[in-house]
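**Q** Let's see this in three dimensions:
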Amino acid sequence: MRNALIRYRVMAYVVGVLLIVLTCVGMPLKYVWGNDSVVTATGIAHGWLYMLLIITAIDLGRRARWSWLRLLLIALAGTVPFVTFVAEHYATKDVKAKLAEDAAHPAEPEIVSVDPQH
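**A** From the prediction side, this is the model:
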């Protein structure tokens, strides 16, 4: 789960930064000065990397046993500037708490009985 968290966090930061650049730099350049080069470059990159964010969020959510509602909210957070960082913060907090709980209470090994008659 630790590696899935790292993958998710990297994608959340990358997608979040691209979305901020797209909305705070690219959109004004396009609609005020008529230059759409930043929108084109960051928009395409954001779109593709957003899909990778969804995949990493689903992977992490499956491992952390999140509800579908939580996964949907995390996915939607990637479409609103700055909210990606908030979602990443709470996701990281939840996963780190689960990792600490798992470390404090390790699962007992399963004892398999071998019955020679069967």
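**Q** contacts and neighbour counts: CA atoms only from here.
**A** Fine.
**Q** Show me the helices in this structure, by range?
**A** With DSSP state H applied, the chain shows helices at 2-21, 27-33, 37-64, 68-77, 83-104, listed in chain order.
**Q** what comes up buried for the shortest one?
**A** Think helix 27-33. 27-29 (16 or more other Cα atoms under 10 Å).
**Q** could those go into CSV alongside distance to Ala57?
**A** What follows is these, written out as CSV (distance: Cα to Cα, whole Å):
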residue, distance to Ala57
Met27, 27
Pro28, 30
Leu29, 31
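**Q** Pick out whichever of those sits closest to Asp59.
**A** Distances from the buried residues of helix 27-33 to Asp59 were compared by Cα to Cα; the smallest belongs to Met27, at 32.0 Å.
**Q** excluding its backbone neighbours, what's nearest that closest one?
**A** Spatial nearest neighbour of Met27, excluding adjacent residues (Cα to Cα, 6 or more residues apart in numbering): Val39 at 6.5 Å.
**Q** one more to line up against the first:
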Amino acid sequence: MLSLLNSFRIVALLEGVSYLLLLFLATPIKHFGNDPTYVKLLGMPHGILFLAYIVMAIMVSQEKKWNTRTLLIVLAASIIPFGTFYIEKKYLNPRKK
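**A** Alright, predicted model coming up:
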């Protein structure tokens, strides 16, 4: 069974990928190609992953005893393109302390 941290790492990766697909693939196709299909297909899964990321970040912060600043950085990363990948390297990498 996956630990909370490993589950969060997976959700963070999926959330980051879905955000990039939504921003750099689906949105341009919608606006330049007048085809909202991809936004509709990617929007709901991304929204669910975003909410899961937020909830799991709070749970992991309690488990790892992060201070408020660290939690806010992890939460803010979810709205910055490539942010969750930074969080993976900086805060979630199991090889780091």
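**Q** separation between the residue nearest to Met27 of structure 1 and Ile74 of structure 1?
**A** Between Val39 of structure 1 and Ile74 of structure 1 the distance is 24 Å, computed by Cα to Cα, to the nearest Å.
**Q** Over to Val14 of structure 1?
**A** If you measure Val14 of structure 1 against Ile74 of structure 1 using Cα to Cα, the figure is 15 Å.
**Q** same deal with Leu5 of structure 1?
**A** For Leu5 of structure 1, the distance to Ile74 of structure 1 equals 13 Å [Cα to Cα].
**Q** again, but for Ile58 of structure 1
**A** Separation of Ile58 of structure 1 from Ile74 of structure 1 (Cα to Cα) stands at 9 Å.
**Q** what about the two, which has more around it?
**A** For Ile58 of structure 1 versus Ile74, the count of surrounding residues by other Cα atoms under 10 Å is larger for Ile74: 24 against 21.
**Q** ok, how many other residues are close to the nearest residue in space to that one that is not next to it in sequence?
**A** Distance criterion Cα to Cα, 6+ apart; nearest residue to Ile74 of structure 1, sequence neighbours excluded, is Ala87 at 5.9 Å. Here the neighbour count serves as a burial measure; for Ala87 of structure 1 (other Cα under 10 Å) it reads 20.
**Q** Next, work out how far apart Ala87 of structure 1 and Val14 of structure 1 are.
**A** Taking Cα to Cα as the measure, Ala87 of structure 1 and Val14 of structure 1 are separated by 14 Å.
**Q** again with Val38 of structure 1
**A** In this structure, Val38 of structure 1 and Val14 of structure 1 are 16 Å apart, going by Cα to Cα.
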